[in-house]
Structures are given as C-alpha cells and as structure tokens.
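turn this into a structure:
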Amino acid sequence: MIQRDQDDLITASQMRAARALLGFSQEELASRSGVSIPTLKRCESDGENVPIVSSRTRAKICAALQTAGIEFIPENGGGLGVRLSRSSTRK
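Down below sits the predicted model:
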C-alpha cells in the first residue's frame, strides 16, 4: 500500500492514467473510492499538479486504484507514473 505521506505526491495526471489503464469511468472510480463524482472530476482536472483536496480524499482514490491493481511509480529520474501490478487482475 502507498504510505500516507506519499499520497501528497500523487498527481492528477497519475490518477487519470491509472483510471485509463483499468478502463474505469469516472463514475466507476467514484463509486469504488467512495468519493463524489464532482470531487473526482475536480481532482482529475488539476493538470500535472497534486489535486487540491484533502489527503484523506486522495488516499481513498489511491486505495481504490491500488486495490484494482495499480502501482504508483515515484519520481526516480524517469518521472512519475503508474503501471499495472504484475499480479493484477482487473476487479
């Protein structure tokens, strides 16, 4: 699981990319994360920035994406990113 202090590093672009990899609609991710659709849309519209919502809301979205098989890749010289975990099965 992603550590709590790392939640602040998850960008709107990573959220959109993760959702796209899973083939989730915004409605599906909102449902799975327990976040309202308007809040999710606001999170994803923040461009390359960290969404301006509470860390708790970011954590809910990240947890839902990770449960579905997403791994968040930290900045490591190659840039932030997302990928499907090797053991991922779309849920």
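
going forward, measure contacts between C-alpha atoms and count neighbours the same way
Will do.

report the contact partners of the residue nearest in space to the middle of the chain.
Compute the mean C-alpha point of the chain, and by Cα atoms, centre = their mean the closest residue is residue 15, 3.6 Å away. Under the criterion of Cα atoms under 8 Å, 6 or more residues apart in numbering, the contact list for residue 15 reads 44, 62.

let's see 10 Å
Going by Cα atoms under 10 Å, 6 or more residues apart in numbering, residue 15 touches 21, 40, 43-44, 50-51, 58, 61-62, 65, 70, 72, 81-82.

helix, strand, or coil at the residue in the chain sticking out farthest from the centre?
The centre of the chain is farthest from one residue, residue 77, which by Cα atoms, centre = their mean lies 20.5 Å away. Classification of residue 77 using DSSP: H, G, I helix; E, B strand; the rest coil returns coil.

now the second one, please; I'll put the structures next to each other:
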Amino acid sequence: MSVLQLAERTGLAANTIKRALAPNGPAPINVANAKLLTATLTAAGVTFLPAEGDLGSGARLTDASAEPFTRRRRKGGANRDQGE
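Got it, this is the predicted structure:
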C-alpha cells in the first residue's frame, strides 16, 4: 500500500503519514493520528509485533485475503497532497 493510498483510506495528509514512517525514534505525530493509522493498517491485515530481547518491534501481514481498500475521500474533492 502506498502513502497516497493510506492517506485516502485514513483521510490524513500524505505528509503526516510520511512523518509517521520516518526512521529513527518515535513518530512525530499526535496520538489520535497514530491510533488511526494503527487501526487502518490492522484492519488491512497487518499485525504489529512487540520488541523481544535484542529484536526490535515490527509488523507482518497476517491475512493475504484481507478485504481491499475502498476510498474514503470523495472523488473530485480537493486533495492538497496532489496539488489539486
């Protein structure tokens, strides 16, 4: 799933998602946006894994047959991330 697809599904700006995905340290986004991203990805079949020992946290796909994403934003609406 691309950043733009995730932005469409969550209603968040693509830049917000890019900040959340930035490496090194905690994501510089607010708690509500982090929960929205987590819930959306979980609904898409992503399982978040806690850190164990020397291994860091991670994620994996749990169900390859998860329902495909549908658009939440209306077609033709303004989308500032794509310059429209």
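
just the contacts of residue 15 of structure 1: which are in helices?
Under the assignment DSSP state H, the contacts of residue 15 of structure 1 contribute 21, 40, 43, 44, 58, 61, 62, 65 to helices.

for structure 2, what spans make up the strands?
Listed in chain order, the strands of structure 2 (DSSP state E) span 46-49, 58-61.

now the ones you listed in JSON lines, with mean neighbour count?
Shown next, in JSON lines, are those (neighbours: other Cα atoms under 10 Å):
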{"stretch": "strand 46-49", "mean neighbour count": "15"}
{"stretch": "strand 58-61", "mean neighbour count": "11"}
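
any chance of the ones you listed in JSON lines, plus distance to residue 5 of structure 2?
Output for those, formatted as JSON lines (distance: least, Cα to Cα, whole Å):
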{"stretch": "strand 46-49", "distance to residue 5 of structure 2": "15"}
{"stretch": "strand 58-61", "distance to residue 5 of structure 2": "17"}
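
what's the closest of those strands to residue 6 of structure 2?
The closest of the strands of structure 2 to residue 6 of structure 2 is strand 46-49. By Cα to Cα, the value is 12.9 Å.

structure 1: matching residues for that closest one?
Aligning strand 46-49 of structure 2 against structure 1 (TM-score structural alignment) gives residues 70-73.

what about that stretch, how far off from structure 2?
After superposition onto structure 2, stretch 70-73 of structure 1 sits on average 0.2 Å from its aligned residues (mean Cα distance after the TM-score superposition for structure 1).

burial measure for residue 69 of structure 1, as a count.
A count of nearby residues for residue 69 of structure 1, using other Cα atoms under 10 Å, gives 21.

who touches it in this structure?
Contact analysis of residue 69 of structure 1 by Cα under 10 Å, 6+ apart lists 18, 21-22, 63, 83-91.
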